[in-house]
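K.L.:
Model the following, please.
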Amino acid sequence: MARKKTQKKPEARIVRRKLPPLELRRLEDQVVLITGGNRGIGLAMARAVAKEGASVIITGRDEHTLHHAADQIKRDGGTVVSHVCDVRDEDSVDELFAAIHRHYSQIDVLVNNAGLAQRNAQVDHLSLEAWQACIETNLTGAFLCTRAALPMMSPGATVVNNVSVAANTAFPGMAAYSASKAGLLAFTNTLREELRPRGIRVISLVPGATDTEIWQQFWKDAPREKMMSAESVADAVVAALCLPANATIEELLIRPTAGTL
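P.N.:
Next comes the predicted model:
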């Protein structure tokens, strides 16, 4: 009996996203630093600005995740430098900016995105450790990075602080996270007025429920189908960054359309 020939399976094609033509890259020659750029909204923003031609610097505390994120951006054709940094630690932030100085002479966009949530807990069951972790990461980290970045920023530069709707909406069981974000909003509003005479724009990014890993920290069964994607938030940020130099969006509020959670 003749042996049946086995049909050879076609090889899988790897499709990689290429950068648009040079004349269409709206952030060409821009240097963009994104803290917490190794996952979630931060990584989505990093990929989006790299696609627009920006040179991207991403930070994170987890070295493995950070390198994986950088590899994704490089596969897309983007230019990226990654550096491990704990934004809560002043020495770690100083080391980050010393490394940046070795690559670049200026920062055009700083995105203070690094953040964490807390385990859902009422105030009388909230540990001091959980409280301090939120405040130090979400608020003090933004302060330390902003203070270090400003000497490298010139008129036309932009600071984007990822604030969250928790800054002005009460969520029981989330006192530490909400307090850190409310503090970040106040810091952002003050910073905007201080930097306005220097021609540096300051934007409050206020995303609603976004489908990222942060929900695992406090609501594992959250209805992800009602949330917006990190890429949607990133696209809105890119649009704000590409406004003319004499225009800005002071608060970028983005909400999902699938209903409230």
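
K.L.:
Only C-alpha atoms from now on, for both contacts and neighbour counts.
P.N.:
Will do.

K.L.:
for the host helix or strand of L144, packing partners?
P.N.:
Taking DSSP states H and E as the definition, L144 sits inside helix 141-149. In this structure, helix 141-149 makes packing contacts with helix 90-103, strand 109-112, judged by 3 or more CA pairs under 8 Å, 6 or more residues apart in numbering; DSSP states H and E.

K.L.:
ends of stretch 243-261, how far apart?
P.N.:
End-to-end distance of stretch 243-261 (CA to CA, to the nearest Å): 32 Å.

K.L.:
now the nearest residue to E63 once chain neighbours are set aside: how far from L110?
P.N.:
Nearest non-adjacent residue to E63, counting by CA to CA, 6 or more residues apart in numbering: V84, 6.1 Å away. According to CA to CA, V84 stands 16 Å off from L110.

K.L.:
Let's compare: structure for the following, please.
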Amino acid sequence: MEFSSTAGRVARPGTAVYAMTKTGVVAFSEALRQELQPQRVRVSVVEPGNVDTELASHTRAELRSGVEAQIQQIERMVPEDIARAVVFIVASPRRVAVNEILVRAADQTW
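P.N.:
I've put the predicted structure just below:
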């Protein structure tokens, strides 16, 4: 199981390197899924949106106030929301391959 982000789908100003790495995780996971499929190894990627973590406080100083203003306008997810997505993947029957799960906060538009 790999973890990416909505940033792997929607790049934002000031997040070029972060978005590039998250896009790379998605591409890597898809290639790995195809390579391991003959051995019936399931590969999944979870792409969380805005979760109530410390990530915003680690944003570059010149971008931090804009990021914080943006996330204050939405009800952010909690880590348990993402854990439920992981449980769904691993608890799915062997005949089911959940390749990707994009999980966004309900108010999130990006």
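
K.L.:
S57 of the second structure contacts L63, correct?
P.N.:
No. The criterion here is CA atoms under 8 Å, and S57 of the second structure misses it with L63 at 10.1 Å.

K.L.:
what does the top helix by length along the second structure correspond to over in the first structure?
P.N.:
Longest helix of the second structure, by residue count under DSSP state H: helix 16-36. Mapped onto the first structure using TM-score structural alignment, helix 16-36 of the second structure covers residues 175-195.

K.L.:
Can you show me the strands along the second structure?
P.N.:
Secondary structure of the second structure (DSSP state E): strands located at 2-3, 45-48, 100-103.

K.L.:
The shortest one vs the first structure, average distance?
P.N.:
In this case it means strand 2-3 of the second structure. Strand 2-3 of the second structure, aligned to the first structure and superposed, deviates on average by 0.5 Å (mean CA distance after the TM-score superposition for the first structure).

K.L.:
just the last one next, same as before
P.N.:
Strand 100-103 of the second structure, aligned to the first structure and superposed, deviates on average by 0.7 Å (mean CA distance after the TM-score superposition for the first structure).

K.L.:
Which strands or helices does that strand pack on?
P.N.:
strand 45-48, helix 79-91.

K.L.:
Can you say which of those is nearest to L36 of the second structure?
P.N.:
Nearest of those to L36 of the second structure, taken as CA to CA: strand 45-48 at 14.4 Å.

K.L.:
Now for R33 of the second structure, how many residues are close by?
P.N.:
Counted with other CA atoms under 10 Å, the neighbours of R33 of the second structure add up to 19.

K.L.:
what residues are up against it?
P.N.:
Applying CA atoms under 8 Å, 6 or more residues apart in numbering to R33 of the second structure gives the contacts V41, R42, V43, S44, N99.

K.L.:
ok, now with 10 Å
P.N.:
For R33 of the second structure, the contact set (CA atoms under 10 Å, 6 or more residues apart in numbering) comprises A27, R40, V41, R42, V43, S44, V45, A97, N99.

K.L.:
Was I right to think the fourth one contacts V96?
P.N.:
Yes. In this structure, R42 of the second structure is within contact of V96 by CA atoms under 10 Å, at 8.8 Å.
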